[in-house]
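**Student:** Next one to model:
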Amino acid sequence: MLTGSTTGISTFKGEERALRADRMGTPSLLFSVIAASAPLMVVAGVMPNGYGVMGIVGQPLVFVLLGVVLALFSVGYAEMSRHVHNAGAFYAYIARGLGGTAGTGASIVALVAYAPLQYGVYGLFGFEISSQLSEHANVTVAWWIPALGGVVLIGLLGWLKIDLNAKVLGVLLVIEITMVVIFDISGILDPSKEGLSLHAFNPGTLSGAGLGSALALCLAGFVGFEQSPVYAEETSRPQILVARVTFLAIGFISLFYALGSWVLTVATGPSHIVGESAKQGSNLLFTLAQDRLGTGFTDVLHLFFVTGMFACLLSFHNVVARYAFAMGREGLLPSAFGRTNRITGAPAFGSLLQTVISLAAVAVFAITDGKPAGDPTAPVLRLFVWSGNIGALGIMVLLATTSIAVIVFFVRRGAARAQAWRIAASAVACAGLAVIIVYTVRDFDVLLGSEAGSPLTWILPGIVGAAAVGGLAYGLVLRSVNPQRHARIGLGNEAVQISKARASGGPGAPDSAAT
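**Tutor:** Down below sits the predicted model:
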């Protein structure tokens, strides 16, 4: 049954299975997407780790190259957003291109990727708050106490309106970015003895055994840019806004990271960045900031390091909730997940699911933490690093598979000639992503900081593989026992319903929603 509405997305299951439209414009959507990338967390955590562990001085150039690859990916990805408006994003696109079975597999991989990406940050979040309380208030608090508090607060916000969440994200993100920009300016105005060297952009700096790991680590810093289609049903003009925000996010993130990583080399000197990063790790940014801007600024920077993680947690929580909503609406999860909060319009049960998963994850790592307070092993080196690498690998697999789905989608519809350049861009991006995936799996021990031969180097990537295999098996069973449900995977949105109505001679709708 097709119903019409000017204020919300109507689905074949009715308004109670719809996310409210017109809730997000370009600014709020852009804030939600960039917040997931956690700019300050990447500058403070990922970049020094990349320099110190991988030994690649040309990290700024890596960010530029990855920005180009992801921009090529986004050419086809953004075009798909004009044809498919679905909170299931990745799995909906893959289902439209490669069929319902592949879409089912992708939906499971998406949950297995995004859920750890979110709850893993609670480890770093709790550890940072615990460390700051110990340093500034002389109060000893176990990391898991603020982590659990964060889970509860994020869960409550997940039940509220997405536009309210976007405002919270926007304020935190603007301050976070401003702090990094201030540091960047200070580093440029007060460089090391080597001056404003551009050595980090020399292609010769990319040689070495650590390049593959550096590509994988830096690509993880981009995770979040792909989230705009998840909110398509909640925007006023998804066929325009989603594509616009995707390219804006890629452009901003790549330039922001390239600049930030370059300034770190300027502040320390290109010849010293690897050594200093290896010695100081995540303290590098704060040490350099204190030398140039003083203790007061550094203390504030620590504060917004925490709020930046909070913004990241909220953004990923919203994404998992919407994936669960889309899967519940289409019968891949129990139908309760496909219902929204009648008051706020938020995907309440999807939000509750991620809250429960996060509580369980934090509890498990807290119970198994035998180290004294202040030791980062359980919260950072295990919960954060292990979960983050699982999630990042899952997203890489989804990106590469989506590139293939984009090609097949347009070829099957006889649009290969009209979309030739988008198909070519998707093919190049897929090849680049495939290379990075191979490097990621090969060098997983480096990314984890574990010994070569550790069981973790195959157990953790194996989780993503098991999710893909299990999801495909689920899709095959579903196709056999419930072909009708299998046939509508990826179709739970207004655009597809309008397309079906037109195909049968039914009433039309605005051209912008047509597939």
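**Student:** From now on I want contacts and neighbour counts done on CA atoms only, so please keep to that.
**Tutor:** Fine.
**Student:** Just after whatever helix or strand residue 286 lives in, pick out the following helix or strand.
**Tutor:** Residue 286 belongs to helix 284-329 when assigned by DSSP states H and E. Next helix or strand after helix 284-329 toward the C-terminus (DSSP H and E): helix 348-367.
**Student:** Second chain to compare with the first, below:
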Amino acid sequence: MIIAASAPLTVVAGGVTTSFAVTESLGVPLGFLLIAVILAVFAVGYTAMSRYITNAGAFYAYIAQGIGRPLGVGASLVALVAYNAMQIGIYGLFGFQLSIFLETKFGFASPWWVWILLCIVVVGVLGVNRVDLSAKVLGVLVALEFLVVIVFDIVALGHAPEGVTAAALNPAALFGPALGIILVFGVAAFMGFEGAAIYGEEAKDPKRTVPRATYAAVAIIGVFYAFSAWAFSVGIGPSQVVEQSQTFGPDLMFVFMTDQVGVIFSDIMTLLFLTSLFAALQAFHNAVARYFFSLGREGVLPTWFSRTSRSGAPWAGSVAQTVIAVVVVAGFALTGDAFGAAESMFGDMAFLYPVLTMFTWLTNTGAAALVLLMAVIAVAVICFFRRNNRGLSVWTTVIAPVVSGLALLWVFIMILSNFQLMLDQDEPNATTFILPGMIFVAAIVGIIWALVLRARKPEIYRQIGHGTEPGAYGTEMVDVVEQ
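**Tutor:** Reported below is the predicted structural model:
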């Protein structure tokens, strides 16, 4: 689930080229490694906390028990905004890519939103079934993603027009003026890595497997992205990779493979690019469903959200996420197509409407929100273990959270200060401020709602973040997945 959410092929094809193009720096490969180190240090306290708190609303429960219930509820709404934004934003890229592929190969022109609606149905069906069904489907898709990127890496290193050079691995390329921008664009590639804790209630041994999955995912993703980004620079040539990335964008990988291997393999890569997006869609959908479940179980949201299927899947939360996706996609479709807004906003680039709006706006907003949540989690870890360190070291309970928390806060500030650049805007407009503003509005609304619950329903307020503990309000434990 973690690696599916990070979408390896999508990151290598789109994220790497975007980073090279925007930063105009060869430090992108080392940037992935630096982010992996920051997140690995963050995971020290995060996974330590996961051994004592098992809750489908991971961030929500950790912050509620670590810092306080009001901030925990605020964090839960920020998490819902983040995961919904990431998931629905990816739909925009999926619909566009599939529509363009069908038109290019078969001459079949179709609206981008049609394929999104069909995909929403498939994602929703998998979402209401037991989690291991989703895991098996995504496992196959992720394995194919890794395979095709490895083939690309081998071809790139074999082509090497300027030789197999370590120019992109020179620390001077990273630790320069572009460092902040490299981290801003690179951190989105890791979003979803924190998701192991969300599945703790459905795992057979969460105290062991959640930390293992988190560390493994950070290591695998970080090394794989760094190596592939370096191979990208070698395959195109260090002196040309920035210029070519600016010229072709995400298509550069497919153009390169068409020239080197042939159009058939490039088409296979395109199809796997689509399945990569689908895998990420499913992973984020599952995360949203489990947050709804956790909040419904504890009475923060209507208890209807706590309903699960016989297999333990949070079907009510899954249905809710599906409805949200349909409504938001319909809004973008009507705005972009029916009323001609795409033409007026983007001129000759109108066909890119779902990518330039839905995908770009929402995924960047979601990534910013998740980075902020992780910075707050670092504080929650310190507060949680300050009351009882449970025999853990100072490195685990204080030093690692402080170091990673400050680093993540700095990355969040860099994201906000460069949000216009991330949205590819020549000049700031309303979206430059409204989109990140949604994060703070969600937090404020959540805090206020928690205070209302404290005054009006103290029995529910007492259980906020404690929904899996014996005797907790509305507790209905999810059946353990046996297979």
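**Student:** where does the TM-score land?
**Tutor:** Scored against TM-score structural alignment, normalised by the length of the second structure, the superposed chains reach a TM-score of 0.93; 464 aligned residues with a Cα RMSD of 1.7 Å.
**Student:** still on that earlier bit, just the angle for the helix holding residue 286 of the first structure relative to helix 348-367, thanks.
**Tutor:** Helix 284-329 of the first structure and helix 348-367 are oriented at 130 degrees to each other (axes from the mean of the first three to the mean of the last three Cα atoms, to 10 degrees).
**Student:** which part of the second structure lines up with helix 284-329 of the first structure?
**Tutor:** Mapped onto the second structure using TM-score structural alignment, helix 284-329 of the first structure covers residues 252-297.
**Student:** residue boundaries of the strands in the stretch 401-515 of the first structure?
**Tutor:** In order along the chain, the stretch 401-515 of the first structure carries no strands (DSSP state E, counting those that start in this stretch).
**Student:** Can you show me the helices along it?
**Tutor:** Assigned by DSSP state H, counting those that start in this stretch, the stretch 401-515 of the first structure shows helices spanning 420-442, 444-448, 456-481, 483-487, 494-503.
**Student:** Need these in a markdown table (columns: distance to residue 89 of the first structure and mean neighbour count).
**Tutor:** As requested, the helices of the stretch 401-515 of the first structure are exported to a markdown table (distance: least, Cα to Cα, whole Å; neighbours: other Cα atoms under 10 Å):
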| stretch | distance to residue 89 of the first structure | mean neighbour count |
| --- | --- | --- |
| helix 420-442 | 17 | 20 |
| helix 444-448 | 27 | 20 |
| helix 456-481 | 16 | 18 |
| helix 483-487 | 17 | 16 |
| helix 494-503 | 13 | 20 |
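**Student:** Figure out which of these is closest to residue 322 of the first structure.
**Tutor:** Comparing the helices of the stretch 401-515 of the first structure by their distance to residue 322 of the first structure (Cα to Cα), the top pick is helix 494-503, with 15.9 Å.
**Student:** residue contacts, the aligned residue in the second structure for residue 434 of the first structure?
**Tutor:** Matched by TM-score structural alignment, residue 434 of the first structure corresponds to residue 409 in the second structure. Shown in contact with residue 409 of the second structure (Cα atoms under 8 Å, 6 or more residues apart in numbering): 371, 372, 375.
**Student:** Pick out the residue nearest the middle of the first structure.
**Tutor:** Centroid-nearest residue in the first structure, with Cα atoms, centre = their mean: residue 224, separated by 2.9 Å.
**Student:** The second structure: which residue goes with that residue?
**Tutor:** Using TM-score structural alignment as the criterion, the counterpart of residue 224 of the first structure in the second structure is residue 192.
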